[in-house]
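Enquirer: Just a sequence and a predicted model for now, questions to come.
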Amino acid sequence: MRHLFYLCLLFHSLLLASFHSTAVSLSAEQAFVADLTRQITADELVELPLQQQSFLLLRREAMTSYTKGTAILLPDGSEHAASPKHIDTLRQQLNDYGWHTLALMPPTMPADIVADDVLADYQQQLVARLNAAQQLAQQTPGVTIIIAQGSSAALLNQLYASQQLTEPAAFIMLGAYLTDTALNRQIAKALATHQVPTLDISHQQDNNQVLSQLRLRRQLVNKHMKPVYRQRHLSGSGYNSDVQQWVVQEIYGWLTSVGL
């Protein structure tokens, strides 16, 4: 009996070790993809090929008799393509306003993003995914707009300033920030120097790095006379459903005001 007990204990330990090994071998992006593949309708799942590896995006068509264009959505580097913080709501509700939506899975954000070589490599991964998504967007009529969140918004903002990405018709930033203070200040400088019409949305409960730079962004935008920029600071959190509906209306209203 004791011998059988030890055999069962050994078998249980081996199972735990095997499970731990599998979990460790999966990247955060792979784990997100596995979850979304189980939860999202199959006709919304698209795997776009790249030179090194493919990546997942979620595609939905406009639900109107007219088409304004395509909204490409990029969540924060720590989130997934159906992020409950704005992205999932926007990718579904913008269809009712004439927009096709493409929600991209971002590359997993590295821990040491402040290192120059790591940052440059991660930005090139973003460029590759955005270029692939924009090529897909060109298959449908209308303009392309970009809605990005958190770290992804901050990095795309810099890529537009350095002209490493094709400029969209409009750029919406949701709580754009980077955790490093020096890099975070560069967001304001980049924002003021590129000419993409920009809506900059933040919340009271956003990261302090977001809130600390809002005044500087306004100052530099005014200094450099950026032609189309609006900053909106809202109450609450991006995870709250009422706030998410507010943001949908803010985006719709602003796009209408700039002719989109």
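Expert: Now that the structure is in, tell me what you want to look at. Numbers count the residues shown, from 1 in each chain.

Enquirer: Going by C-alpha atoms from here, please, whenever you check contacts or count neighbours.
Expert: Fine.

Enquirer: mind listing what's buried in stretch 156-176?
Expert: 156-161, 165, 167-176 (16 or more other Cα atoms under 10 Å).

Enquirer: Need the contact partners of that stretch.
Expert: 123, 126-127, 131, 143-154, 186-187, 190-191, 193-194, 196-203, 206-207, 210, 251, 255 (Cα atoms under 8 Å, 6 or more residues apart in numbering).

Enquirer: How far off centre is that stretch?
Expert: Distance, stretch centre to chain centre, for stretch 156-176: 12 Å (Cα atoms, centre = their mean, to the nearest Å).

Enquirer: how long is it from one end to the other?
Expert: One end of stretch 156-176 to the other measures 10 Å (Cα to Cα, to the nearest Å).

Enquirer: try stretch 186-206
Expert: Using Cα to Cα, first and last residues of stretch 186-206 are 18 Å apart.

Enquirer: Repeat that for stretch 136-147.
Expert: 16 Å.

Enquirer: before we move on, the earlier item: now, which of the contacts of stretch 156-176 lie within helices?
Expert: Among the contacts of stretch 156-176, DSSP state H puts 123, 126-127, 131, 150-154, 186-187, 190-191, 193, 210, 251, 255 in helices.

Enquirer: pretty sure residue 209 contacts residue 181?
Expert: Yes. Between residue 209 and residue 181 there is a contact at 7.3 Å, judged by Cα atoms under 8 Å.

Enquirer: more neighbours, these two?
Expert: A direct count of neighbours by other Cα atoms under 10 Å for residue 209 and residue 181 places residue 209 higher, at 17 against 13.

Enquirer: Pull up the gap between that one and residue 41, please.
Expert: Following Cα to Cα, the distance that separates residue 209 from residue 41 is 36 Å.

Enquirer: Same check on residue 5?
Expert: 45 Å.

Enquirer: this is the other structure I want to compare:
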Amino acid sequence: MSLAIPATAQHRIDDLDALKHDMQRSLRPEQYRTLMMGEQETVVVIRESNQAISKGAAILVGETGKNGASHLGLAALAPYLNDFGWTTILVTAPTLDFEVPEETESENSTSQSPDEPTDTTAADPSSDPNDLPPPNQMIPSYSTTQIISEASFKQQEQDFLLLMNAVEQERMNYPGFALIIAQGTSAAWLAKLYGDGELYEPDAIVTMGINWPQHDLNILVPELLARTPVPVLDIYNQFDSEWTLSTAKDRKVEAIKSLKLHYRQRELIGPRVDRQQYPLLAREIHGWLTYMGW
């Protein structure tokens, strides 16, 4: 007798399989590794350091559900880190189904005056119109709409645990420092897991636009970062979502109040943090690590 797989679980499996096959089709066999994430397979992309002496491994975790090897992930950042002596491990974060209400988009559109542009990229002319924020990031940060159910939250947390434990086994093949660079909601989940002691601690973590797109969770982000037991570089940009920007000051204040060592917050001035900004971001990361003596 076969057991039926719940629809949400099957959807996550299908998404993971699709991402895995996309990466396998677009990469040469020596460029990726297949890891076991519990009973499921996942693919990570390995790029070796370009220096004679490697600093260690930098694990790049993009926004949830984005292909880690695509231009929408952090793949374009990897070569700059390779030049600074890092072996990079590109990871595709687990997918989470946000329960975004249909009225959200209509509320956002009706809140604009007739004279205001409706193009979501108008504020950032350099952005790619095909690279718009996901719907959950477009909900106002003051909204009390619950889009992450308790069951989904626990499942996502478990998925991250399985993923990062598998990636850690691969990272151990590369001696040196362990650096985590995580984006958006992935950064929030990892900050929580490291703060809770659920994962093996890296030597440092870089967060990019950290947030949870739900008010009661997002207000916890400053405390989560402050109690993360490793150095933190907190990167944000004026074109990040309201969820990220609404806690920017609180994140810095909480780190000061908690007497957190080696916390640095930096706003990257200029266009949205993407391929255009990655050379600057890589130098910012390198400068911070050099300051700490790496």
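Expert: Thanks, I have the structure now. Quantities reported herein were computed from a predicted structural model and do not represent experimental measurements.

Enquirer: Pull the number of nearby residues for residue 140 of structure 1.
Expert: Neighbours around residue 140 of structure 1, by other Cα under 10 Å: 15.

Enquirer: now residue 30 of structure 2
Expert: Quick note: residue 30 of structure 2 (other Cα under 10 Å) scores 9 neighbours.

Enquirer: Please say which position in structure 1 it maps to.
Expert: Residue correspondence to structure 1 (TM-score structural alignment): residue 30 of structure 2 is matched to residue 43.

Enquirer: what are the ranges of the strands in structure 2?
Expert: 32-37, 40-47, 56-61, 86-91, 177-183, 204-208, 232-236, 263-267 (DSSP state E).

Enquirer: Among those strands, which comes closest to residue 12 of structure 2?
Expert: Closest approach to residue 12 of structure 2 among these (Cα to Cα): strand 40-47, 10.5 Å.

Enquirer: How far off centre is the closest one?
Expert: The answer for strand 40-47 of structure 2 is 16 Å, by Cα atoms, centre = their mean.

Enquirer: what's in contact with that strand?
Expert: In contact with strand 40-47 of structure 2 (Cα under 8 Å, 6+ apart) are residues 13, 16-17, 20, 23-24, 31-36, 68-69, 78-79, 82, 87-92.

Enquirer: Which ChimeraX command selects the buried ones in the ones in helices among the contacts of stretch 156-176 of structure 1?
Expert: Only the buried entries of these go into this ChimeraX selection, using 16+ other Cα under 10 Å:
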select :123,126,127,150,151,152,153,154,186,187,190,191,193,210,251,255
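
Enquirer: which position in structure 1 aligns with residue 69 of structure 2?
Expert: By TM-score structural alignment, residue 69 of structure 2 lines up with residue 82.

Enquirer: contacting residues for that match?
Expert: Contacts of residue 82 of structure 1 (Cα under 8 Å, 6+ apart): 36, 58, 88, 103.

Enquirer: hmm, try it at 10 Å
Expert: Residues in contact with residue 82 of structure 1 (Cα atoms under 10 Å, 6 or more residues apart in numbering) are 32, 36, 40, 57-58, 73-75, 88-92, 103-105.

Enquirer: of those, closest to residue 22 of structure 1?
Expert: Nearest member of these to residue 22 of structure 1, counting by Cα to Cα, is residue 32, at 14.5 Å.

Enquirer: What is the burial count for residue 36 of structure 2?
Expert: Residue 36 of structure 2 has 15 nearby residues by other Cα under 10 Å.

Enquirer: Let me fix that, I meant to ask about residue 223 of structure 1.
Expert: Residue 223 of structure 1, neighbours per other Cα under 10 Å, totals 11.

Enquirer: likewise residue 62 of structure 2?
Expert: Neighbour tally, residue 62 of structure 2, other Cα under 10 Å: 28.

Enquirer: Okay, it and residue 104 of structure 2: tell me how far apart.
Expert: 25 Å.

Enquirer: got it, and residue 88 of structure 2?
Expert: When residue 88 of structure 2 is compared with residue 104 of structure 2 (using Cα to Cα), they lie 38 Å apart.

Enquirer: The two: who's more crowded?
Expert: Higher neighbour count among residue 88 of structure 2 and residue 104: residue 88, with 28 against 16, using other Cα under 10 Å.

Enquirer: Next up, the contacts around the most centrally placed residue in structure 2.
Expert: Structure 2 has residue 183 as the residue nearest its centroid, 2.2 Å off, counting by Cα atoms, centre = their mean. Shown in contact with residue 183 of structure 2 (Cα under 10 Å, 6+ apart): 60-64, 73-74, 93, 190, 206-211, 235.

Enquirer: what's the closest of the residues you listed to residue 265 of structure 2?
Expert: Nearest to residue 265 of structure 2 out of those is residue 235 (Cα to Cα; 6.0 Å).

Enquirer: Can you report how many residues neighbour the aligned partner of the closest one in structure 1?
Expert: Under the alignment (TM-score structural alignment), residue 235 of structure 2 maps onto residue 201 of structure 1. Residue 201 of structure 1: 21 surrounding residues under other Cα under 10 Å.

Enquirer: residues contacting residue 201 of structure 1?
Expert: 149, 172-176, 210, 214, 230-234, 247, 250-251.

Enquirer: Let me know the closest of those residues to residue 15 of structure 1.
Expert: For the contacts of residue 201 of structure 1, the nearest to residue 15 of structure 1 is residue 149 (38.7 Å; Cα to Cα).

Enquirer: The closest one pairs with which position in structure 2?
Expert: Match for residue 149 of structure 1 (TM-score structural alignment): residue 183.

Enquirer: and the gap between that match and residue 234 of structure 2?
Expert: In terms of Cα to Cα, residue 183 of structure 2 sits 10 Å off from residue 234 of structure 2.
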